[in-house]
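Chemist: what's the 3D shape of this:
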Amino acid sequence: MVKSVFLNFIFPPPASVVVWGMTVLSFMILASGFLSEIRGKNLNYSKFWNANPTAQRQIKLSGKTGMLLFYTPAFLAGLVSFWIYPHEGVRSTILKSAVTLHFFKRDLEVLFIHKYSGGMILDSAIIITLSYFLSAATMPYAQHLTHGLPEPPINLLYPGIVLFVVGIIGNFYHHYLLSKLRGKGEKEYKFPKGGLFGLVICPHYLFEIIIFYGISFISQTLYAFSFTLGTTFYLMGRSYATRKWYVSKFEDFPEHVKAVIPFVF
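Modeler: So this is what the prediction gives:
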C-alpha cells in the first residue's frame, strides 16, 4: 500500500546498477553521519574543526579553502551536465539549473559572505566534497534515465520550484545574518539573532533541507529523494551537535530555541 502510494510521486526506479548503488550508498553514508554527530563524533569543520583529539595530527585547511573544496566540484558537475545531457525536456533543464545554482551560490557565499574563525581537517573536507560531487553528478544522470518515460501520476515539479526558491533565499539570508555577527578581525562566536534564529539555532540548515526537498520534487527520482532524506538526517544531527555546543558556551542560551525544526527538534 505504502509502496504503491509512493510510486505515484516518482518515476519508475531505473535498472541501472550504478544509480541503485549510489542511492543506497548516499543514504547510508549520510545516515551514519547523523549517528556520528549525535554521538559527538563530529566532522571537523566550522565549530568542530578541532573537536576530535586526532585532529591536531592531521592536515588542516583554511576555512575558505575547505569550503571552496566542498562546493566547487559539485558546481562544475552541475555545469557539465548541461553539455552531457542536452535538450531532455523542461524537468531535466530545471533540475540541472537548480543543482548548479545551489552550489554556485554556495561558492559565492564562501568568497564574499562568510567569515571564518577556524580551519578544517582535510579528511572531513574530502568526505563532504565527495558527497556533494557525487550527488550533483548522479541526480542529472538519474534524470537522464527517465527521458522518454511517462510522467509520475502526481506532478511535483512546480511545488518543487517554489520550495527550491524559498530554500535558497532563506539559506542565503541566514548565512548573511551569521556573517554580520562579527566585526572586522573578530573571530569569537556570538549568539546569532534575527530571522529564524529566535526559534532554531541552525535555520540555514533548515533552509538547505528545504532546498533539497525542492530539488527532489523537481526531479521525482528515487535517487533524489533518497539523497534528500539522508541529507535531512545528517543536517539534523549536525544541528543537534551545534545546539549542544552553544548550550555549553552560553549560559543564557534560550531553552525554547531548538536545533533545526521550530518547536519540535
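
Chemist: C-alpha from now on. contacts and neighbour counts both.
Modeler: Will do.

Chemist: Okay, buried residues for the helix or strand containing residue 230 please.
Modeler: Remark: residue 230 resides in helix 222-249, with elements defined by DSSP states H and E. Of all the residues in helix 222-249, those buried under the rule 16 or more other CA atoms under 10 Å are 222-243, 246.

Chemist: which residues does residue 157 contact?
Modeler: 91, 217, 218, 219, 220 (CA atoms under 8 Å, 6 or more residues apart in numbering).

Chemist: what's the closest of those to residue 251?
Modeler: residue 217 (41.0 Å; CA to CA).

Chemist: and residue 168, what does it touch?
Modeler: So residue 168 contacts 102, 207, 208, 211 (CA under 8 Å, 6+ apart).

Chemist: Go ahead and flag the most central residue of the protein.
Modeler: residue 208 (5.3 Å; CA atoms, centre = their mean).

Chemist: neighbouring contacts of the strand or helix carrying that residue?
Modeler: Secondary structure assignment for residue 208, by DSSP H and E: helix 203-219. Helix 203-219 has contacts (CA under 8 Å, 6+ apart) with 91-92, 94-95, 98-99, 139, 143, 156-168, 170-172, 174-175, 196-197, 224-225, 228, 231-232, 235, 239, 260-261.

Chemist: One more, so I can put them side by side:
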Amino acid sequence: MLLFYTPSFLMGLASFVIFNHQDLRFVMVVYVLTIHFFKRILEMLDAAITIGLSYAVSTATMIYAQYISQESPKPSIDLKYVGLGMFLIGITGNFYHHYILSNLRKKGEREYKIPKGGLFGLVICPHYLFEIIEFIGVSFISQTTFAFCFVVGTTFLLMGRSHATRKWYASKFEEEFCKDIKALIPYLF
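Modeler: The predicted structure follows:
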C-alpha cells in the first residue's frame, strides 16, 4: 500500500511547484489531497519500517554469521544441496500459493473468499508452510546457529499468524469453512 500512496503524495508536492500562483480553492485542493496521502503514508510507514528493518537486520546478520563462519571447521554432514532442494521447493510452493491468493477475487470484487486449490484444502496458510520450508533450506545451506535460530523464530511467528488466520476464517465463514482444514501443517496443526 505504501507504494500505491507515495505517487499520489508526490504528485501533490509537485503540484505546488508546477502550478504555483493559483487561486485559494486550487491551493486548498492540493493541500488537502497532499495531506491525505501523507497521512496514509505515515500510517503504513510504521509497519513498513518495522517489518523492513526486521528483515534487513536478520538478513545482514545471517550473511555476517556466514562470513565469520568461513574460518570454522566444515560441518561433518554437508546439508547444502539438501538445503538448496528444500529452498527451491519452498519458494516454488510459496509463489504458487501467493498466485492463487492474488487471483482469489475477480476485478472489482470486494468480498472475502475461502481460497481453493493447491494445499488450501488441507491448510489455510500453505504459503506460510512453504516459506518455512524455504528458510529451513537456507538454514541447511548455511549450517550456522544464527540461521537455525532465525528458522525457529520465523516458524513460531508464522504458526501464530496461521492460527489467527484459521480462527478468522472459521468465524467469518461459519457454514462454508471446513473444520478439518488445519492452520499450517496438514492433518496436524
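
Chemist: Next, the TM-score between them, please.
Modeler: Overlay of the two chains. TM-score (TM-score structural alignment, normalised by the length of the second structure): 0.76; 152 aligned residues with a CA RMSD of 1.8 Å.

Chemist: returning to what we had before: which of the contacts of residue 157 of the first structure tops the neighbour count?
Modeler: Using other CA atoms under 10 Å as the neighbour test, the contacts of residue 157 of the first structure are led by residue 220, with 30 neighbours.

Chemist: counterpart of that one in the second structure?
Modeler: Structural alignment (TM-score structural alignment) places residue 220 of the first structure against residue 143 in the second structure.

Chemist: For its match, give me its contacts.
Modeler: 75, 79, 80.

Chemist: Determine the longest helix present in the second structure.
Modeler: helix 24-68 (DSSP state H).

Chemist: which strands and helices sit next to that helix?
Modeler: Helices and strands touching helix 24-68 of the second structure, by 3 or more CA pairs under 8 Å, 6 or more residues apart in numbering; DSSP states H and E, are helix 2-18, helix 145-172.

Chemist: Present the ones you listed as TSV; the columns should include distance to residue 29 of the second structure.
Modeler: Shown next, in TSV, are these (distance: least, CA to CA, whole Å):
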stretch	distance to residue 29 of the second structure
helix 2-18	9
helix 145-172	39
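
Chemist: Pick out the most distant pair among the contacts of residue 168 of the first structure.
Modeler: 102 and 207 (11.7 Å).

Chemist: Buried ones in stretch 52-64 of the second structure, by neighbour count?
Modeler: For stretch 52-64 of the second structure, the neighbour count (16+ other CA under 10 Å) marks residue 62 as buried.

Chemist: according to the alignment, that stretch goes to what range in the first structure?
Modeler: Under TM-score structural alignment, the match for stretch 52-64 of the second structure is residues 129-141.

Chemist: Stretch 154-169 of the second structure now?
Modeler: Using TM-score structural alignment, stretch 154-169 of the second structure corresponds to residues 231-246 of the first structure.

Chemist: Of all the helices and strands packed on helix 24-68 of the second structure, which one is nearest residue 70 of the second structure?
Modeler: It's helix 145-172; of those, that one is closest to residue 70 of the second structure (CA to CA) at 13.4 Å.

Chemist: The closest one vs the first structure, mean deviation?
Modeler: Compared with the first structure after the fit, helix 145-172 of the second structure shows a mean deviation of 0.4 Å (mean CA distance after the TM-score superposition for the first structure).
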